[in-house]
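Visitor: Sequence first, then the predicted structure:
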Amino acid sequence: MDRKYRVMLIDDEESARKLMRAAIKWDELGMEVTGEAASGVEAINIIDDVQPDIAFVDISMPFMDGIEFTQTVTARYPHLIIIIMTAFDEFEYARKCVSLPVFDYMLKPMVREEVRKVLLRAKEKLASQKDYWEESKSEVGPGAASEADATELIKKYLEENFTDSKLNLTFVAQHFGFSASYLSRKFKQDTGKKFVEYLNDLRMKEALRYAKGGSKMYYTASEVGIPDPNYFSRCFKKYTGMSYSDYVAENNK
């Protein structure tokens, strides 16, 4: 049986994401929604785990809008099918500004049958491509760092650049000449941690320093490379077991 195509919904309105999940009969299309994000920043951080074939992207989002997100991901994931969602008053702006390989533009609120037609066309395109998220034949590129020192070099690179909000597994893999799947395995094997966990640990350790100094959450989030405060808040609570405001209060009595 063929695998289902993976769909990611990127929209800062939770109600819009819920409606998309409920309105489309994904199973009948041979698809499944495997991930959601409330901002471009969050999407960049989790996209390697979600591994979408198709991404619905709202053009108007805080911290990293749909255009900036599209510019970032098309360079790293050239086969990802991106469908831009936009309100009527932004539609012409979207068409003029996005000189990128966007598959289609859809007006919000979207009509179910129109979404279905777009998805069927996307499915045809995907069927003609091999699964670009699976293992590549050449896992180590010609410019790759040597096996012996690669992980240490990557750790050092992360320590020096973790405040870059666009940093993720695929970006770093391409920088060092590895495939993302190979680096993911190697990094976990050598460090005992997933790449994203290691990166977030660096960010959260730095966040603790700001929190102990009484910094506001939005400032700390921006300084450590997660400028979306909602996503930052979830990461911080997962790391410390406390909300940011409680941690600040506890450490600034």
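Guide: Ah, there it is.
Visitor: contacts, neighbours, all on C-alpha from now
Guide: Noted.
Visitor: quick one: the strands in the stretch 51-200 of the chain?
Guide: In order along the chain, the stretch 51-200 of the chain carries the following strands (DSSP state E, counting those that start in this stretch): 54-58, 81-86, 104-107.
Visitor: got the ones you listed as a markdown table, with mean neighbour count and distance to residue 20 columns?
Guide: Converted to a markdown table, the strands of the stretch 51-200 of the chain look like this (neighbours: other C-alpha atoms under 10 Å; distance: least, C-alpha to C-alpha, whole Å):
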| stretch | mean neighbour count | distance to residue 20 |
| --- | --- | --- |
| strand 54-58 | 25 | 10 |
| strand 81-86 | 24 | 12 |
| strand 104-107 | 17 | 13 |
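Visitor: Quick one: closest of those strands to residue 138.
Guide: When these are ranked by proximity to residue 138, the top entry is strand 81-86, at 23.4 Å, counting by C-alpha to C-alpha.
Visitor: counting contacts, what elements does the closest one pack onto?
Guide: The criterion is 3 or more C-alpha pairs under 8 Å, 6 or more residues apart in numbering; DSSP states H and E, and the helices and strands that strand 81-86 contacts are strand 54-58, strand 104-107.
Visitor: try 10 Å
Guide: Taking 3 or more C-alpha pairs under 10 Å, 6 or more residues apart in numbering; DSSP states H and E as the contact definition, the neighbouring helices and strands of strand 81-86 are strand 5-10, strand 54-58, helix 66-76, helix 91-97, strand 104-107, helix 112-127.
Visitor: also this one, for the comparison:
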Amino acid sequence: MDRAIRVMIIDDEESARKLMRAAIKWDELGMEVVGEAASGIEAINIIDDLKPDIAFVDISMPFMNGIEFTETATSRYPNLVIIIMTAIDQFEYARKCVSLPVFEYMLKPMVREEITKVLERARDKISKEKDYWAELEAKADDGGDQAEAGSTDQIKKYLEDNFTDSKLNLAFVAQHFGFSASYLSRKFKQDTGKKFVEYLNELRMEKAKEFAEKGTKMYVAASDVGIPDPNYFSRCFKKFTGKSYSDYMAENGKN
């Protein structure tokens, strides 16, 4: 591989994510952990920027569980290696989802040696498929170059009409318009000066400000703008406005 294999850890338990980071000798495997998410919703929102090759996914998470995330992610990223993490009492439930393209199911608490063996197998799979996927991506990009000039305006309008859909992200929209995700990412930045995820988040946060000004409870506003995970919504709102939702509501609410 000419670059490190990118790994994402999706688990609502922060301690589990930290342990995973610390327990594995990622460098020796030619891998790096590029990011984490505490829910499937957060993962869907940041996965386009992280571009992971492998995702460890806890089966039991709020707002979007591991199975729902896997269904969504693998439909958009067919070469993503999914490793499901599950407790013993949920193992049979996980195994019943045999139609999903899951690379491996692992029981919690996981053993370092077992994780390493699974990652070695995943590395071999990714290495073998690398040229195959690169060729497909190149063909998809060639097709995208034939797109009509006004397509970015159509995409912006689509986002304005649909940003409240929690499953909306770069790959989803690329599929809808018949582009590859990498082509749409480049084209959108070139035409608008903004990353796709930045533009989508701006739409959501501008709407969230309106809800705050009306005194709408945060969990309601979060769900209504397409980020039903209130913890992730809270971080997005503070990054966008510089203030917490409650502080913004107190200062700008209409009494």
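Guide: Structure received. Bear in mind the structure is a predicted one, so any value in this text is a computation, not a measurement.
Visitor: List the TM-score for the superposed pair.
Guide: The TM-score (TM-score structural alignment, normalised by the length of the first structure) is 0.95; 252 aligned residues with a C-alpha RMSD of 1.7 Å.
Visitor: Give me whichever of the helices and strands packed on strand 81-86 of the first structure is most buried.
Guide: Highest mean neighbour count of those: strand 54-58, a mean of 25 (counted as mean count of other C-alpha atoms under 10 Å).
Visitor: average offset between that strand and the second structure?
Guide: Relative to the matching residues in the second structure, strand 54-58 of the first structure has an average distance of 0.3 Å after the fit, by mean C-alpha distance after the TM-score superposition for the first structure.
Visitor: wait, what's in contact with the nearest residue to residue 101 of the first structure once chain neighbours are set aside?
Guide: For residue 101 of the first structure, ignoring the flanking residues on the chain, the nearest one in space by C-alpha to C-alpha, 6 or more residues apart in numbering is residue 74 at 7.4 Å. Taking C-alpha atoms under 10 Å, 6 or more residues apart in numbering as the definition of contact, the neighbours of residue 74 of the first structure are 80-82, 100-102.
Visitor: if you set the cut-off to 8 Å instead, what comes out?
Guide: Applying C-alpha atoms under 8 Å, 6 or more residues apart in numbering, we find residue 74 of the first structure in contact with 80, 100-101.
Visitor: before we move on, back to that, could the strands of the stretch 51-200 of the first structure go into JSON lines alongside distance to residue 173 of the first structure?
Guide: Supplementary listing: the strands of the stretch 51-200 of the first structure in JSON lines, determined by distance: least, C-alpha to C-alpha, whole Å:
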{"stretch": "strand 54-58", "distance to residue 173 of the first structure": "21"}
{"stretch": "strand 81-86", "distance to residue 173 of the first structure": "21"}
{"stretch": "strand 104-107", "distance to residue 173 of the first structure": "29"}
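Visitor: List just the one of those strands that sits closest to residue 188 of the first structure.
Guide: Residue 188 of the first structure lies closest to strand 54-58 among these, at 26.9 Å (C-alpha to C-alpha).
Visitor: Run the chain-centre distance for the closest one.
Guide: When distances are taken as C-alpha atoms, centre = their mean, to the nearest Å, strand 54-58 of the first structure is centred 11 Å away from the chain's centroid.
Visitor: Identify all contacting residues around that strand.
Guide: Here strand 54-58 of the first structure makes contact (C-alpha under 8 Å, 6+ apart) with 5-12, 65-66, 80-86, 122.
Visitor: If you rank the contacts of residue 74 of the first structure by neighbours, which is first?
Guide: Among the contacts of residue 74 of the first structure, residue 80 has the most neighbours (other C-alpha atoms under 10 Å), with 20 neighbours.
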